[in-house]
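**Q** with the sequence up front, the predicted model follows.
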Amino acid sequence: MSRRPAPAVGFEEFVVVRGHALLRAAYLLTGDAHAAEDLVQAALERCAGRWDKLGEQPEAYVRRVMYHLNVSWWRRRRSRPESLVEEPPETPAAGHDEATVVALLLQGALRRLTARQRTVLVLRFYEDLSEAQVADAMGCSVGTVKSQTSAALRRLRQLAPELDELRVRQGGVS
């Protein structure tokens, strides 16, 4: 039985150096700052006790734990009914630069996707994982990842058509 080499950095140093990046990914997965903090904390808690066994790239392991925890959490939340609002959230106030407007619009649209769709998009396009890696992280087939990605992108276009308008205005492909 081969033993993985110990991580190059200690647990505390890892949290200080990579904690913010983990929190950003968790926020994109959950759509909520408090839930993101809980997700990162729970993942780090699970990894802390076996830190010396995680190998050369402990961040990949921590992120995988985050994805699995998030899937478990949204499966439990799925049984609770969604609360709908009469009016959509306000659009960003004038005076923001275009990058901020795009970020706020995208965050709002991501929050309105199902947790599974949001997870697929974050893993594919923010974390830049392949379809096979996403399938492995989510515990589903590659075909499911493809169909969920397609459905999520279609839903994003419905929820935030202004994002597509911005892309076209900036010279993107129409």
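**A** That came in fine, so what should we check first?
**Q** all contacts plus neighbour counts: C-alpha atoms, from now on.
**A** OK.
**Q** count the neighbours of V62 for me.
**A** Close neighbours of V62, defined as other C-alpha atoms under 10 Å, add up to 22.
**Q** could you pull out the buried residues of the helix or strand harbouring it?
**A** Here V62 sits within helix 58-77, counting by DSSP states H and E. Going by neighbour count (16 or more other C-alpha atoms under 10 Å), the buried part of helix 58-77 is P58, E59, V62, R63, R64, V65, M66, Y67, L69, N70, V71.
**Q** helix or strand next in line after it, which one?
**A** Taking DSSP H and E, what comes next after helix 58-77 is helix 98-111.
**Q** run through who's touching that next one.
**A** L28, T30, G31, P89, T91, P92, R118, L156, L159, A160, L163 (C-alpha atoms under 8 Å, 6 or more residues apart in numbering).
**Q** same question, stretch 151-162
**A** L105, L106, A109, L110, R112, L113, Q117, R118, L121, L163, D164.
**Q** so how far is it off the chain centroid?
**A** 17 Å (C-alpha atoms, centre = their mean, to the nearest Å).
**Q** ok, now how distant is E82 from R112?
**A** From E82 across to R112, the span is 10 Å (C-alpha to C-alpha, to the nearest Å).
**Q** this is the other structure I want to compare:
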Amino acid sequence: MDAEAQESFREFVANRSSALLRTAVLLSGGDRHAGEDLLQNALIKAAGRWHRIDEPEAYVRQVLYRQQISRWRLKWRARELSVAEPPDVGADGEASAAAELRLLMRGALARLTARQRTVLVLRYFEDLPEAEVARVLGCSVGTVRSTTHRSLARLRALAPELGALGPAGGERRPSDDYSPVEVRS
């Protein structure tokens, strides 16, 4: 790698590594160390091909997704996640409530299968449409839809207190993937 490409790569890592790390941690079920390993491996692959990459962030994210898919296909045994007790509610109740919510979400996501977690991260954290998630995972759109449905149902069962955060009165937000259809009699 020449000096210009090396400087470009360093700048990319400095500017985008925190956002990429958040995605990697979510993909690895909240395990920061596994997320760091996932990101480091993706950046190593990107560095080797840096002069041929047109969109570096898209490339690194694609490598992250594919590496995570490879990890759960290997069916590694899930390691226990050790976390400290959540902080006591102090003067700043909102901050501790947000921390409790993050811990609750992390715990619930960690109890999903790697495939379920990956689909939810791609759909709702990365905000990818179903067709793009299907392309990334190498499956059909129907598989993405059914996996998303089952994953959300399991997430609701694992952490029912998350249901209070959704739309009021059980309202459902229409999916952005579908356009309204006029029905004629």
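**A** Structure received. All values derive from a computational prediction rather than experimental measurement.
**Q** what TM-score do we get after superposing?
**A** TM-score for the superposed chains, counting by TM-score structural alignment, normalised by the length of the first structure: 0.82, backed by 158 aligned residues with a C-alpha RMSD of 2.3 Å.
**Q** what would the contacts of stretch 151-162 of the first structure look like in a markdown table with neighbour count?
**A** Output for the contacts of stretch 151-162 of the first structure, formatted as a markdown table (neighbours: other C-alpha atoms under 10 Å):
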| residue | neighbour count |
| --- | --- |
| L105 | 20 |
| L106 | 18 |
| A109 | 20 |
| L110 | 25 |
| R112 | 16 |
| L113 | 19 |
| Q117 | 22 |
| R118 | 24 |
| L121 | 25 |
| L163 | 19 |
| D164 | 16 |
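**Q** and those, which is closest to L44 of the first structure?
**A** The shortest gap between L44 of the first structure and any of those belongs to R118, at 21.7 Å (C-alpha to C-alpha).
**Q** tell me the one of the buried residues of helix 58-77 of the first structure nearest D128 of the first structure?
**A** R63 (12.6 Å).
**Q** can you tell me what the closest one aligns to in the second structure?
**A** Counting by TM-score structural alignment, R63 of the first structure corresponds to R61 in the second structure.
**Q** so its match sits against L20, correct?
**A** Yes - between R61 of the second structure and L20 there is a contact at 7.3 Å, judged by C-alpha atoms under 8 Å.
**Q** nearest the middle, which residue of the first structure would you pick?
**A** Central residue of the first structure (C-alpha atoms, centre = their mean): L29, 2.9 Å from the mean position.
**Q** where's it, which helix or strand?
**A** helix 11-30.
**Q** whereabouts in the second structure does that helix align?
**A** Using TM-score structural alignment, helix 11-30 of the first structure pairs with 9-28 in the second structure.
**Q** what comes up buried for that stretch?
**A** Going by neighbour count (16+ other C-alpha under 10 Å), the buried part of stretch 9-28 of the second structure is F9, S17, L20, L21, R22, T23, A24, V25, L26, L27, S28.
**Q** what sits against the fourth one?
**A** The neighbours of L21 of the second structure, taking C-alpha under 8 Å, 6+ apart as the test, are G35, E36, L39.
**Q** if you set the cut-off to 10 Å instead, what comes out?
**A** Counting by C-alpha atoms under 10 Å, 6 or more residues apart in numbering, L21 of the second structure touches L27, R32, G35, E36, D37, L38, L39, Q40, L64.
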